[in-house]
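1. here are the coordinates; sequence isn't available:
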């Protein structure tokens, strides 16, 4: 089965979603308990972690990571995206200073990389996944990263379910997305069988500065029948089955693997232009899984 993102209807739908959730919170009553996130105890060790130590220009460990490739055969990754994902070090490699760097950059002249929405892809990038290698069942995933911002960009840190069902029944948790011209807005969203694309359940939070200017810790606490999103330890969304539309098909009690990618163009961020950074880089300091899972 080929896992991929489906189309998004755009930032307007996401803003409407935030409003719906806010109204829902008000209707639930003033006496509701504040949203809380469960940080791992200081003494708790992650059951799996990627610290990205190694020489510059080397690829991340194949024991944990797979670089998915292509565009046309993946139908533009479901969003009519313009980047061709490669397994080249130019698009994903260690920097020699303890970081993984995922770089979106214009495709080399004459590369003729087959694209879904046009003859050839005009950008290259990377999409790394731990599918079949590392997964979280229940616990917390933390990713400390600096995300690229700019017109036409959509960097994402997210998870997909390992239940073998075709998307959206597979289940998806978007730990964070930063879209195009909204450089200080972080979106967190869940998608499932009856709530996906513009009907995904989510919310957003605002950073003090552009996401590309500093590292932040993007995290999800994935507990039995409860998921909480946070940035730098500050929670901004909690999802439980009661917040899902009927029939409340909660699909998150399963192993879920992690994905890191920088998409370019497509349905949500729109096309890049001359102001789009070249290269546009996601710099990942670490990935850590706490709790229980597979490694």
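-> All right, it came through fine. A quick note: this is a predicted structure, and the numbers were derived from the prediction, not measured.

2. contacts, neighbours, all on C-alpha from now
-> Will do.

3. what about the residue nearest the centre of the chain, which SS state?
-> Centroid-nearest residue in the chain: residue 157, 2.3 Å away (criterion: C-alpha atoms, centre = their mean). When classified by DSSP: H, G, I helix; E, B strand; the rest coil, residue 157 comes out as strand.

4. correct me, but it touches residue 172?
-> No. With contact defined as C-alpha atoms under 8 Å, residue 157 does not count as touching residue 172 (11.0 Å).

5. on that earlier part again, tally of neighbours for the residue nearest to the residue nearest to the centre of the chain when sequence neighbours are not counted?
-> Take residue 157 and drop its neighbours on the chain: the residue closest to it by C-alpha to C-alpha, 6 or more residues apart in numbering is residue 260, 4.9 Å away. Using other C-alpha atoms under 10 Å, residue 260 has 21 neighbouring residues.

6. make sure residue 260 is indeed in a strand.
-> Yes. Assessed with three-state DSSP, residue 260 lies in a strand.

7. one more structure, for comparison:
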């Protein structure tokens, strides 16, 4: 009897051990499959963008659509800003920096397993200067002589102080109607070949010195430029303290310059104590404009306490924003006045021997603050 019971216990124990050992053979559950989004698309629509306003209507609003297969959420970010997420992939964003600026928009698609893919797109957006008010302007609506309450003139060839106006220019500036007049809603600055006061050419240079001087704001000048070897039209500014401190300490802002020997290239520049005409590395922005002589364009400056932005037809082309701002790099915290002129010739280029006459036409000059 006792042997029988021991036999049964041994059998039971063996079965128990056998069952216990069998648990070691159970495999763990399979890990979840990785779900990776694919075929990611990013669409950006700038509100009001059309053929006439390629960068939008000035509201700064853009609609962003992100889509991908195998995604359960989406996100986007502007430049280095934080990512914004939702489950639909539809977003709206409003830019606020005035002017036309280019931004990088990055889009993300996320899956339920924590995987993501991304893409990016560059977009230019125009934001209107809605907070600025028109404070000074001339629309040149009255034919005849330019408004003497707004414009004065530089007369002569620069002698004896700076003969050739410091650049080897060949023209003699006058205020005659032969060289400057308002006609059919346009200011016309006429440069011509003629013997006058010992010079072989004449032209005009208008300026608002002692009549209108300002600090900060936006300047818009709508103009059609002359063409031809030797022509040098300019829309620019000088510090109102030039008689006290001289040039370039007063600071010069060249909103638009064009040289006929370098056709289609429009230049913008700054001249300061740290870098002026003779330093060899003038801060210059150059833009190709092929129809400068056949179409009007708006040449603009946006000037604040931190930066100078140069625009053509509301598109940012160049900016000046030195990391260190002091008397040598940033004289642009004091009043400046406006200058409009057409020069002829220079110390580094010649005038076409067949030159006779050219005209720069200006539709308006506006200052906003």
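-> Perfect, thanks for sending it. As the structure is a computational prediction, the values presented were derived from the model and not from experiment.

8. from residue 34 of structure 1, how far out is the residue nearest to residue 157 of structure 1?
-> 30 Å (C-alpha to C-alpha, to the nearest Å).

9. sorry, back to before: trace the residue nearest to residue 157 of structure 1 over to structure 2, please.
-> Under the alignment (TM-score structural alignment), residue 260 of structure 1 pairs with residue 340 in structure 2.

10. please apply the same query to residue 25 of structure 1.
-> By TM-score structural alignment, residue 25 of structure 1 lines up with nothing in structure 2.

11. doesn't residue 25 of structure 1 belong to a helix?
-> Yes. According to three-state DSSP, residue 25 of structure 1 belongs to a helix.

12. residue 274 of structure 2 pairs with which position in structure 1?
-> With TM-score structural alignment as the criterion, residue 274 of structure 2 pairs with residue 194.

13. quick one: the match of residue 260 of structure 1 and residue 235 touch, right?
-> Yes. Shown here, residue 340 of structure 2 and residue 235 form a contact pair, counting by C-alpha under 8 Å, at 5.0 Å.

14. quick check: nearest residue in space to residue 40 of structure 1, chain neighbours excluded?
-> Using C-alpha to C-alpha, 6+ apart, the closest residue to residue 40 of structure 1 is residue 290 (7.0 Å).

15. again with residue 289 of structure 2
-> Nearest one to residue 289 of structure 2, counting by C-alpha to C-alpha, 6+ apart, is residue 264 at 4.9 Å.

16. what's the match for that neighbour in structure 1?
-> Residue 264 of structure 2 maps onto residue 184 in structure 1, by TM-score structural alignment.

17. which residues does that match contact?
-> Contacts for residue 184 of structure 1 (C-alpha atoms under 8 Å, 6 or more residues apart in numbering) come out as 178, 206-211.

18. can you check residue 152 of structure 1 too?
-> Counting by C-alpha under 8 Å, 6+ apart, residue 152 of structure 1 has contacts 179-181, 264-266, 269-273, 276.

19. what is the end-to-end distance of stretch 247-267 of structure 2?
-> 20 Å.

20. buried residues in that stretch?
-> Neighbour counts using 16 or more other C-alpha atoms under 10 Å place 247-261, 263-267 of stretch 247-267 of structure 2 among the buried residues.

21. check stretch 188-199 of structure 2 too.
-> Residues of stretch 188-199 of structure 2 classed as buried by neighbour count (16+ other C-alpha under 10 Å): 188-193.

22. okay then, goodbye and thanks.
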